[in-house]
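Participant: following is a predicted model, sequence given first.
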Amino acid sequence: MGSQKYIQKGEKEFVNGVTRAVMECDVSNNHYLLNASGVLTYIVSSRNPRVRLQVNSETKVLCVFSKGLIRDFHEKASGTDDLAKQWIKRAVRDVIAHGKDVPRIVYPALTGSKTPTD
């Protein structure tokens, strides 16, 4: 039996939404992945204040894809075929993974993990 990794609905929606935006080079919105006590939520907003209202001590911004990053990924993917789409999805997942690692590296005492040098 193969190993499968569970992906939360919010993370899946974020990957699909950002992939669509990058493929179409749609820079009309910013894309946010929020972590609210372990529950990932995807928000699309053209205005930052909407997101600020939903971020509190229990909710952290995990990833943001804004206009510049969407354009950059669109140029790097250089195409609208299935290979470009798969590259974008993989790259977005890598950004999410990095976003998940940052708190463990920067704030090890708060997350209960050890620093990379331990």
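Facilitator: That came through fine.

Participant: only C-alpha atoms from now on, for both contacts and neighbour counts.
Facilitator: Noted.

Participant: so how far is G99 from E11?
Facilitator: 12 Å (C-alpha to C-alpha, to the nearest Å).

Participant: those two: who's more crowded?
Facilitator: Legend: neighbour count by other C-alpha atoms under 10 Å for E11 and G99, higher for E11 (20 against 16).

Participant: what about the nearest residue to the more buried one once chain neighbours are set aside, neighbour count?
Facilitator: Nearest non-adjacent residue to E11, counting by C-alpha to C-alpha, 6 or more residues apart in numbering: L40, 6.1 Å away. A count of nearby residues for L40, using other C-alpha under 10 Å, gives 22.

Participant: Q4 now?
Facilitator: 6.

Participant: for it, helix, strand, or coil?
Facilitator: coil (DSSP: H, G, I helix; E, B strand; the rest coil).

Participant: the closest residue to S66 other than its chain neighbours: how many residues sit nearby?
Facilitator: Distances taken as C-alpha to C-alpha, 6+ apart place N30 nearest to S66, at 4.6 Å, with adjacent residues excluded. Using other C-alpha under 10 Å, N30 has 22 other residues around it.

Participant: second one coming, line it up with the first:
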Amino acid sequence: MKELVSKGEQNFIRGCTKAILTNDVDQYHWLFKVNGVKVYYVHKEPQAADHHRIFKSAICICSIGPEFITDWHYKAGHDDLSKAWINRGLKDLIEHSESFADFIYSPSSKHKNDKTIRTITTPGLTEAGRTEYFNKITRLLNPKK
């Protein structure tokens, strides 16, 4: 049985897969949940989503940058199984990220601190990529008013 996936999630997986396969590091990819609807957003600037008014009240599920794309490009290899490996990995990443985002953004959560954010597993990221990833999460969770 085929699993139902939202249009935003499909577009995110498709866009990231294409970027990883071609090693296109010119753009950043985000998956947001806006009023319960998953929205895929891509832009050349790393903070572009911070300034977009529709995302002010959105939940950031996942963010993919150049380091992640390059790392996965080389890990995926260049064979018939690459695309399937990337798709499966992105689906797992979204599932994990979404559960963490729900935890962080939940109204009853009192764990919105740096220590909790640093417990996120980031397979495939270098230490610099991990730091950049956590800084983006922190900025999204604590926007300047």
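Facilitator: Looks like it came in fine. Given the structure is predicted, the values throughout are model-derived calculations rather than measurements.

Participant: ok so, going back, alignment lookup: the residue nearest to E11 of structure 1 to structure 2.
Facilitator: Alignment note (TM-score structural alignment): L40 of structure 1 maps to K38 of structure 2.

Participant: any chance you could map the strands in structure 2?
Facilitator: 28-34, 37-43, 59-64 (DSSP state E).

Participant: which of the ones you listed sits closest to L141 of structure 2?
Facilitator: Among these, strand 59-64 comes nearest to L141 of structure 2, with 8.5 Å by C-alpha to C-alpha.

Participant: nearest residue to the middle of structure 2?
Facilitator: By C-alpha atoms, centre = their mean, structure 2 has its centre lying nearest to C62, at 2.1 Å.

Participant: from C16 of structure 2, how far off is the nearest residue to it once chain neighbours are set aside?
Facilitator: Leaving aside its sequence neighbours, C62 of structure 2 sits nearest to L31 (C-alpha to C-alpha, 6+ apart; 5.1 Å). Distance of L31 of structure 2 to C16 of structure 2, given as C-alpha to C-alpha: 10 Å.

Participant: hang on, the earlier thing: my guess is the residue nearest to the centre of structure 2 contacts S97. True?
Facilitator: Yes: if you go by C-alpha atoms under 8 Å, C62 of structure 2 and S97 touch, sitting 6.1 Å apart.

Participant: residues near the residue nearest to F55 of structure 2 when sequence neighbours are not counted, how many?
Facilitator: Among residues not flanking F55 of structure 2 along the chain, A49 sits closest, at 6.5 Å (C-alpha to C-alpha, 6+ apart). Neighbours of A49 of structure 2 under the rule other C-alpha under 10 Å: 20.

Participant: what does A49 of structure 2 correspond to in structure 1?
Facilitator: Match for A49 of structure 2 (TM-score structural alignment): V51.

Participant: test my guess that that match contacts S45.
Facilitator: Yes: if you go by C-alpha under 8 Å, V51 of structure 1 and S45 touch, sitting 7.4 Å apart.

Participant: OK, contacts around I59 of structure 2?
Facilitator: F32, K33, V34, A101, Y105 (C-alpha atoms under 8 Å, 6 or more residues apart in numbering).

Participant: can you rerun that using 6 Å?
Facilitator: Contacts for I59 of structure 2 (C-alpha atoms under 6 Å, 6 or more residues apart in numbering) come out as F32, K33.
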